[in-house]
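Enquirer: quick check, what structure comes out for this input:
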Amino acid sequence: MILRDLFRDGTCKFQDFDAQKRGFSPNTVSARLKSLVDRGFVQTVLYQDHPPRYHYSLTKAGHALGPVMTAMYDWAGGTSDYTPPSQRSLT
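Expert: Have a look, this model is predicted:
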């Protein structure tokens, strides 16, 4: 869910992930975001000091997951509106 939203939207705030509508607790989303940041797939940018609030976006390593995410969507019978950079037209 987090990676899909970041591929689709580019940059998200915590509330953009809309966890409760999807049946996840905010603590679960927070733990998943921390794990993705710790592993180098997602980066944070502080946009408010008090209380601290962040924008989340994909790193270069996160973007490299694009073909994997597309394959997972295809395998599940869905469609993906993500096109890896290497397959995008330059026009």
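
Enquirer: please count neighbours and contacts with C-alpha atoms only from this point.
Expert: Noted.

Enquirer: ok, for P26, nearest residue in space, not its chain neighbours?
Expert: Setting aside the residues directly before and after it, P26 is nearest to A19 in space (C-alpha to C-alpha, 6 or more residues apart in numbering), at 6.1 Å.

Enquirer: now show me the structure for the sequence below, then we'll compare the two:
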Amino acid sequence: MPKKKTDPAPARRSPCPVACGLDLFGDRWSLLLVRDLMFGAERFKDFTAAPEGIPTNILADRLKRLTEHGVIEITTAADGSRHPAYRLTAKGRALRPVLEAMRDWGLKWEPGTQAFRQAQAPK
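Expert: I've put the predicted structure just below:
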């Protein structure tokens, strides 16, 4: 008998949209994975190459969670390899303004972020 799929909705602290967003993205890694996808990452190895150094067990967990919540989807790799590729869904792409606002805030208020500005630009 196939296992019944459970609802991926996170336990919510309140109906506040900010709190609900934090329930899904409030950990240390999830928005960085969305950022990396916006910069062109698509393979597991791409995420492990990011400067933040996400542990592989946490990476696997976050990719699974973001997939379950419809933020990213698994797709066939463009090169035809057996390794899966990941891409943002419309729901995930809708986070671009959020990440851009966080980037702009960091550039204005956090010292040492200017070098990153020149090196990175979302695709």
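
Enquirer: got a TM-score for the two of them?
Expert: Put the two chains on top of each other and the TM-score (TM-score structural alignment, normalised by the length of structure 1) is 0.72; 78 aligned residues with a C-alpha RMSD of 2.2 Å.

Enquirer: check contacts around the residue positioned nearest the centre of structure 2.
Expert: By C-alpha atoms, centre = their mean, the mean C-alpha position of structure 2 lies nearest to V34, the distance being 2.6 Å. The contact partners of V34 of structure 2, taken as C-alpha atoms under 8 Å, 6 or more residues apart in numbering, are L88, G92.

Enquirer: give me the aligned partner of it over in structure 1.
Expert: For V34 of structure 2, the aligned position in structure 1 is L3, judged by TM-score structural alignment.

Enquirer: got it, and M102 of structure 2?
Expert: Match for M102 of structure 2 (TM-score structural alignment): M72.

Enquirer: count of neighbours near its match?
Expert: Neighbours of M72 of structure 1 under the rule other C-alpha atoms under 10 Å: 14.

Enquirer: give me the three-state assignment for it.
Expert: helix (DSSP: H, G, I helix; E, B strand; the rest coil).

Enquirer: in structure 1, which spans are strands?
Expert: Taking DSSP state E, the strands of structure 1 run over residues 11-13, 42-48, 53-58.

Enquirer: for the second one, packing partners?
Expert: Strand 42-48 of structure 1 makes packing contacts with helix 26-38, strand 53-58 when contacts are defined by 3 or more C-alpha pairs under 8 Å, 6 or more residues apart in numbering; DSSP states H and E.

Enquirer: nearest to T44 of structure 1, out of those?
Expert: Nearest to T44 of structure 1, of all these, is strand 53-58, at 4.8 Å by C-alpha to C-alpha.

Enquirer: trace Q43 of structure 1 over to structure 2, please.
Expert: So, by TM-score structural alignment, Q43 of structure 1 is matched to E73.
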